[in-house]
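*Asks:* Can you look at this prediction? I've put the sequence above it.
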Amino acid sequence: MYDSICHPDDFSWKESDFPGVTNKVLNTNPNTGGLTVLTRMDAGAEIPAHHHDIADELVYVLEGDFIENGQHYRPGTVFFAQAGTKHGPHHSQHGCVVLTQFSKTLDFVLD
């Protein structure tokens, strides 16, 4: 049996610190602080280059065009980054939605 079941429609999009970027936190692990998050980037939105000192990160492109450090990626692409790995900037030309899993408490450090 699963510990938790949810559907994204049960959550509201919340504004982030970056214009045109909204999030839905789908799950928080009470033991590790890890998160599962849907992120929506509007056309032209950007998340600046950064890293996470604590959390490993997995990103799965669900829809749209996700641009990582100037390279375009399509739905189905998966990214992995261990804690401390610099990544980004992230852009979207036409808009996108990604699913992100953080292994531990999310810390966001601009590079």
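*Replies:* Happy to help now that I have it.
*Asks:* CA atoms for contacts and neighbours, from now on please.
*Replies:* Fine.
*Asks:* Strands of the chain, residue ranges please.
*Replies:* In the chain, the strands defined using DSSP state E lie at 14-15, 21-28, 33-41, 46-47, 50-51, 57-64, 66-68, 71-73, 78-81, 90-91, 96-104, 109-110.
*Asks:* Below is structure B, check it against A:
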Amino acid sequence: MSTLLSDAAACDDNAGARARITLPYPRFQRLGPIPWMPWVMDGVDYKLLSVNGRNGGFTCLLKVKPGVAAPIHHHLGAIEVLVMEGDICYDTDDIGRPGDYIFEPAGDIHQPRTANGCVLFCVFDGPIAGLAGDGSIAGIVDYKLMLEMAERDGVAAHVHR
């Protein structure tokens, strides 16, 4: 018997624990059919997966075209990024490639770029502020804006709220 099946059998022996299982189980999302939509930065498309009204954050996929440098921006909350395809860097001595992970703490200000394009799985733990040339805030992207964009673009039905 496989470990998974033997674990399930063990649960059957423990009615108290089994009664606490949350039903219905969450469902996997098929992301392939969801179209990529233009994001707030030129050369970047998004697929919104979830929003978090408690911290203003959101989870999404970002698809960045080759040669794109993001505008300088300020993370008001931390962000976790998993590189799914392509490359991304802040410094050419440290290039993220498929399977690589980075944690950017709240307060970071930077300007990532990609040579060949990339697809990123991103968990924003709060809003992100784009900065103008003089360092002032040019705009803020938070869960409300992301949800408004997804609703406008007709790709919000699957978004976890």
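*Replies:* Sure, I can see it. These numbers come from a predicted model, not from an experiment.
*Asks:* TM-score of the superposition?
*Replies:* Taking TM-score structural alignment, normalised by the length of structure 1 as the basis, the two superposed chains have a TM-score of 0.80; 108 aligned residues with a Cα RMSD of 2.1 Å.
*Asks:* coming back round to it: can I get the strands of structure 1 in a markdown table with distance to residue 1 of structure 1?
*Replies:* Shown next, in a markdown table, are the strands of structure 1 (distance: least, Cα to Cα, whole Å):
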| stretch | distance to residue 1 of structure 1 |
| --- | --- |
| strand 14-15 | 30 |
| strand 21-28 | 16 |
| strand 33-41 | 19 |
| strand 46-47 | 36 |
| strand 50-51 | 34 |
| strand 57-64 | 24 |
| strand 66-68 | 34 |
| strand 71-73 | 34 |
| strand 78-81 | 26 |
| strand 90-91 | 36 |
| strand 96-104 | 21 |
| strand 109-110 | 36 |
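*Asks:* Ok, which of those comes nearest residue 6 of structure 1?
*Replies:* strand 21-28 (7.1 Å; Cα to Cα).
*Asks:* Pull out the buried positions in the closest one.
*Replies:* 21-26, 28 (16 or more other Cα atoms under 10 Å).
*Asks:* Tell me the one of the residues you listed nearest residue 5 of structure 1?
*Replies:* Closest to residue 5 of structure 1, out of all of the buried residues of strand 21-28 of structure 1 and judged by Cα to Cα, is residue 26, at 9.3 Å.
*Asks:* Please name the residues that touch that closest one.
*Replies:* Each residue near residue 26 of structure 1 by Cα atoms under 8 Å, 6 or more residues apart in numbering is listed here: 6-8, 11, 35-38.
*Asks:* Quick one: these as CSV, columns for distance to residue 69 of structure 1 and neighbour count too.
*Replies:* Converted to CSV, those look like this (distance: Cα to Cα, whole Å; neighbours: other Cα atoms under 10 Å):
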residue, distance to residue 69 of structure 1, neighbour count
6, 32, 9
7, 31, 7
8, 28, 12
11, 30, 12
35, 24, 21
36, 23, 19
37, 21, 19
38, 20, 21
